[in-house]
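Engineer: I would like the atomic coordinates for the input below:
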Amino acid sequence: MKNSTRVSFLSILSIALAVSVQAQLLLTEDFAGAAGTALTSASWVLSGTNNTNPLTIGSPGLTFSGYPGSGVGNALPMTNNGQDLYRSFTATNSGSVYLSFMVNVSAALTGDYFIALSPSSSQTNYYARLHVKSSGSGYSFGMNKSNEVTGGAKYGTTVCNLNATYLVVIKYSFTGPAADTLNDPINVYVFGSGANIAAEPATPEISGYVVNTRTDAADLSSVTLRQGSSTAAPTIVIDGIRVSKSWNTMLTGVESTKSSIPATFSLSQNYPNPFNPSTAIRFQLPTASFATLKVFDVLGREVATLVNEMRLAGSHVVRWDGLSSPSGVYVYRLTAGEVSTQSGGRSVETRTMILLR
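Structural biologist: All right, here's what the predicted structure looks like:
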């Protein structure tokens, strides 16, 4: 019995090694280089002429439960009055653009922005500028659409703790019939430790921020990291930057389906793959079913049970943290007991993934 199980899993492995990952994130930055590496050697480009306090990768990376960039690679310390860098992605001018990242603020001053988005027409024309300013014993996040001065940044009401890691998501929505209208809104979501990030919240920290005296971005095509004024800018560590077109893509790297109820049973390729140490696994159920999702090594030994319960019809995403498992190829298998198939009975689908340290 053991030998047949081993042969079965090795057969699955031989078929599935040629896996293509359908990554559809516009940008991913996990600062995977060694500590001390200049960020300009990793696809980031100087913005402006200031080369003091060059941005260099630091260690360790940040963690936030459920976020794909958690614990991957290292991180980036940022101070003030120094080098600013940008990294480009495929320009987009419709729907929404989601910019997400983990951030840990150790010092906050009077308020300045440290990250922004830019259009292809002018990399230094910053949109969706995220600010941090001191508030009581902690700090608050604020938003500027562009370079408006009257009223300054709009700040949220949550006072965040210094030296704690938060997940921040900025959503810029293109709403006008053409570029350069005045009504594109920006939402900012802020999540503390233990928060559920599986779905986009109904109430943002900063909701529908619109400045009708500033033209909208014609498109968005780059992320800028900025070290601002020495009297106003925060001291932070940032990590796990993602740019995507949907909340689901931000978490899984795969575009969400248009229909809320899928037509067929399916198990998607995990993302990222290869991964270290965690990865997201997405599956679809056309009807409510008792589902089991397990992870095995190539010898057929069970490593983890990720799902073992009734699940509603729809798309589901779970994560596997392989922190305690060695590098190698793993098999994950989804079984759903009450999904009808052409042959009747249970539906089973299996894929492989690679943990690479």
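Engineer: Every contact and neighbour count from this point should use C-alpha atoms.
Structural biologist: Fine.
Engineer: mind checking the longest strand of this structure?
Structural biologist: When the chain is scanned for its longest strand (criterion: DSSP state E), the result is strand 96-107.
Engineer: what element comes up after it heading to the C-terminus?
Structural biologist: For strand 96-107, the following helix or strand on the C-terminal side (DSSP states H and E) is strand 112-118.
Engineer: tell me the angle of that following strand relative to strand 96-107?
Structural biologist: Using axes from the mean of the first three to the mean of the last three Cα atoms, to 10 degrees, one finds that strand 112-118 and strand 96-107 are set 160 degrees apart in direction.
Engineer: Which elements pack onto strand 112-118?
Structural biologist: With contacts defined as 3 or more Cα pairs under 8 Å, 6 or more residues apart in numbering; DSSP states H and E, the secondary structure elements packing on strand 112-118 are strand 127-135, strand 220-225.
Engineer: next up, for comparison:
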Amino acid sequence: MKKPAITFCLLCLAPILTTCPVLAQDSGSLVSWGGMVVVEPDALEGLVALSAGSYHNLGISDNGSIVAWGANWYGISTPPDPNTGYAAIAGGMYQCLGLTHDGSIVAWGSNLYGECDVPEPNTDFVAVAAGETYSMGLKADSSIVVWGTDSAGHFSVPEPNTDFVSIASGTYHCLGLRAEGSVAAWGWNSNGECDVPEPNTDFVALAGGETHSLGLKADGSIVAWGDNNFGQLELPEPNTGFVAIAAGGYHNLGLKADGSIVAWGSNNDGQCNVPEPNSDFEVLSAGARHSLGMKSDGTVAIWGSNDQYQCNVPVPNVGFVSVAQGVWNFPCLKENGSIVVLGANWSGQCDVPEPNVDFVSTAEGYGHTVGLKADGSIVAWGSNSNGQCDVPEPNTGFVAVAGGGDHNLGLKVDGSLVAWGDNEHGQSTLPEPSTDFVAIACGTAHSLGLKANGSIVAWGLNDDGQCTIPAPNTGFVAVSGCHTHSLGLKSDGSIIAWGRNEYGECNVPAPNTDFVAISCGTEHSLGLKADGSIVAWGSDTDGKCAVPEPNTGFVALAAGQFASIGIRSHATGLPEMEDRVQPSTTTLLIESLSPNPFNPSTLVTFEIRRPGRVTLTVHDISGRLVCSLDLGALPAGHHQIRWDGRNSAGQNVASGMYLLRLEGADGASATAKALLVR
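Structural biologist: As a prediction, this is how the structure comes out:
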């Protein structure tokens, strides 16, 4: 479908409309923090080592620092300071190990079983490995040290504890390679994962999976033993030419001398689907249900399960324009109109239906996703246990969509609402009159609507006061709802919060000014400032309120149950402007924007006191040029021009604050802020 061009309607004594030039819009990348971590593209550049944990990943940059992403349970994706001087890494289930150039080990994450208590003397280590509840280190004297839990006999390193040259860990079993090429295996052996096949000779590398083991022979062949329930012992033919191996939970990877990767075993999450082109790989690693590979040019490929963001963003992490809040998922909209959904996929909520094009907005529920198309129709997918994916007819004329627990709201172009899905608490029973709405939001079991007059209407479950809007119920320009609390953004840039406040999620930090966007999480809240910084408050479990530095350049945000996410633009600088710049001596001034907030368009009324050429530009709050229009030579007098919320490519832009600037040929200018609320 061809996308409509941006619409500017200029009304004046002598109507003049010129073509809006197509101007490039800077891309935004996703950044996530808290229980799940997403890093920006440049963080994955210049890596020299990789290690996959069960549901997260570690990389060493060429400057010796560690980059981590994916699950952040117990802070496993938050490397401790000072983050320098690392030579090797190992990711486990709940803990991480970093080997420094001085031979000491740094451990972080869960220490429930002492798996982070590196034994003294913490010196002379040359290799590390991490199991589920235990850790391993290889000393320069070729001995192995094990710490953490000994529940499966992990501490019982086979004697003599000498002559080891490498180590590997399975979930509950340990592997050590001796200098003469034999393998020692110990620990849990319920599936024969410690029964090394004969002849136990000529091994050059080892890998441990959940309940199976791999060994690479000097002749380039692979030997596998232990559990075979998922075909992890069924070696691919020809079993030759391998130079490296990795074992995941129930799958394996083998690197060939020609730089290609062979994968086999469980493929329930696509962890064996090596992305094309399958060439030039030099490093590989496997997690529980995902895989990693690094190419000769330093690029990193990640595939398989992304339920904990361990695949980071499964497409290039650029070009994102908006992100919607969710419990387990974050649906993210790209500037090309496609949607990428991060997080768990147990109900297919990440499987965007084809064609994945022409979307202008998206929202998330508890196990389902909804997307608004440019033609005004809504697409819904994922869990349909309460009919939340059955969009009511006629499926036309929608301008906004919101997702709750198991229900959805749609806003029509005429200002009316449509609700469908679960109605156990009346969250889908629309208030009367269902008119004059300009924005919508959903909590788990309550709904919110913003009226054109700046008031909020709320209905549904109100056990914690999440539907009791504080007085005065006026001047609101945006609204957000989650589990048991709600947020409203006022036209003066302040935030009002109400509902449950057990974790301080309603205690907006001072100074409560200059906010331009809001998002409710389950137990925390986020606010975006006009300067591009994010403020977070409420429960900080897993660090979801710890906004990563530099806390600048953000243009969108969303809060979830376990994590927070933002879109960061790398454009710099905003036009210097006040709310409205129009001193009495100017030859150009903006008289009004109506409506403001607006959806889908706003009418700009302005005056020219001296005839001349005028240009209108629209910027977002990060300073990105959204669109520019030469209005031509205008006579003195009053004029009007309408902006319909599209960029220069004809694509609907995301909700947020935009800066409209009129410039005259004589250097005069006037600017005004416009708030788009979809």
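Engineer: Now the TM-score, please.
Structural biologist: Structural agreement between the two chains, given as a TM-score (TM-score structural alignment, normalised by the length of structure 1), stands at 0.31; 183 aligned residues with a Cα RMSD of 6.4 Å.
Engineer: quick revisit: a markdown table for the helices and strands packed on strand 112-118 of structure 1, including distance to Val243 of structure 1 and mean neighbour count?
Structural biologist: Listed next are those as a markdown table, based on distance: least, Cα to Cα, whole Å; neighbours: other Cα atoms under 10 Å:
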| stretch | distance to Val243 of structure 1 | mean neighbour count |
| --- | --- | --- |
| strand 127-135 | 13 | 23 |
| strand 220-225 | 9 | 24 |
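Engineer: Distance to Ile12 of structure 1 for those strands - can I get that in a markdown table?
Structural biologist: As requested, those are exported to a markdown table (distance: least, Cα to Cα, whole Å):
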| stretch | distance to Ile12 of structure 1 |
| --- | --- |
| strand 127-135 | 46 |
| strand 220-225 | 41 |
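Engineer: I'd like to check the angle between the longest strand of structure 1 and strand 220-225, please.
Structural biologist: With the same axes, to 10 degrees applied, the angle from strand 96-107 of structure 1 to strand 220-225 works out at 0 degrees.
Engineer: helices and strands around strand 96-107 of structure 1, which ones?
Structural biologist: Using 3+ Cα pairs under 8 Å, 6+ apart as the contact criterion, the elements in contact with strand 96-107 of structure 1 are strand 165-173, strand 235-244, helix 247-252.
Engineer: I'd like the next helix or strand past the first one.
Structural biologist: Of the helices and strands lying after strand 165-173 of structure 1 in sequence (DSSP H and E), the nearest is strand 186-191.
Engineer: Show me what that next one packs onto, helices and strands only.
Structural biologist: strand 165-173, strand 206-209.
Engineer: and those as CSV, adding mean neighbour count and distance to Val318 of structure 1?
Structural biologist: Converted to CSV, these look like this (neighbours: other Cα atoms under 10 Å; distance: least, Cα to Cα, whole Å):
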stretch, mean neighbour count, distance to Val318 of structure 1
strand 165-173, 23, 18
strand 206-209, 18, 28
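Engineer: Out of these, which gets nearest to Ala291 of structure 1?
Structural biologist: Taking Cα to Cα as the criterion, Ala291 of structure 1 comes closest to strand 165-173 out of these, the separation being 29.9 Å.
Engineer: quick check: angle from that closest one to strand 186-191?
Structural biologist: Going by the same axes, to 10 degrees, strand 165-173 of structure 1 makes 160 degrees with strand 186-191.
Engineer: Can you spell out which helices and strands pack onto strand 165-173 of structure 1?
Structural biologist: Using 3+ Cα pairs under 8 Å, 6+ apart as the contact criterion, the neighbours of strand 165-173 of structure 1 among helices and strands are strand 96-107, strand 186-191.
Engineer: Which one, of the helices and strands packed on strand 112-118 of structure 1, ends up nearest to Met143 of structure 1?
Structural biologist: Comparison of these against Met143 of structure 1 by Cα to Cα identifies strand 127-135 as nearest, at 4.9 Å.
Engineer: What helices and strands are in contact with that closest one?
Structural biologist: In this structure, strand 127-135 of structure 1 makes packing contacts with strand 112-118, strand 138-144, judged by 3+ Cα pairs under 8 Å, 6+ apart.
Engineer: For the helices and strands packed on strand 96-107 of structure 1, give me TSV that also has distance to Arg129 of structure 1.
Structural biologist: Written out in TSV, the entries for those read as follows (distance: least, Cα to Cα, whole Å):
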stretch	distance to Arg129 of structure 1
strand 165-173	9
strand 235-244	15
helix 247-252	20
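Engineer: right, and the ones you listed - which one's nearest Ala128 of structure 1?
Structural biologist: Nearest to Ala128 of structure 1 among those is strand 165-173 (7.2 Å), distances taken as Cα to Cα.
Engineer: Select, out of the helices and strands packed on strand 186-191 of structure 1, the one closest to Trp247 of structure 1.
Structural biologist: Closest to Trp247 of structure 1 of these is strand 165-173 (Cα to Cα; 9.2 Å).
Engineer: wait, Ala127 of structure 2 sits on Ser166?
Structural biologist: Yes. If you go by Cα atoms under 8 Å, Ala127 of structure 2 and Ser166 touch, sitting 7.1 Å apart.
Engineer: Tell me the residues that contact both of those two, please.
Structural biologist: Taking Cα atoms under 8 Å, 6 or more residues apart in numbering as the criterion, Ala127 of structure 2 and Ser166 both touch Leu138.
Engineer: quick revisit: what's the closest of the helices and strands packed on strand 165-173 of structure 1 to Ile354 of structure 1?
Structural biologist: It's strand 96-107; of those, that one is closest to Ile354 of structure 1 (Cα to Cα) at 24.4 Å.
Engineer: which one of the helices and strands packed on strand 96-107 of structure 1 lies closest to Val45 of structure 1?
Structural biologist: Val45 of structure 1 lies closest to strand 235-244 among those, at 15.9 Å (Cα to Cα).
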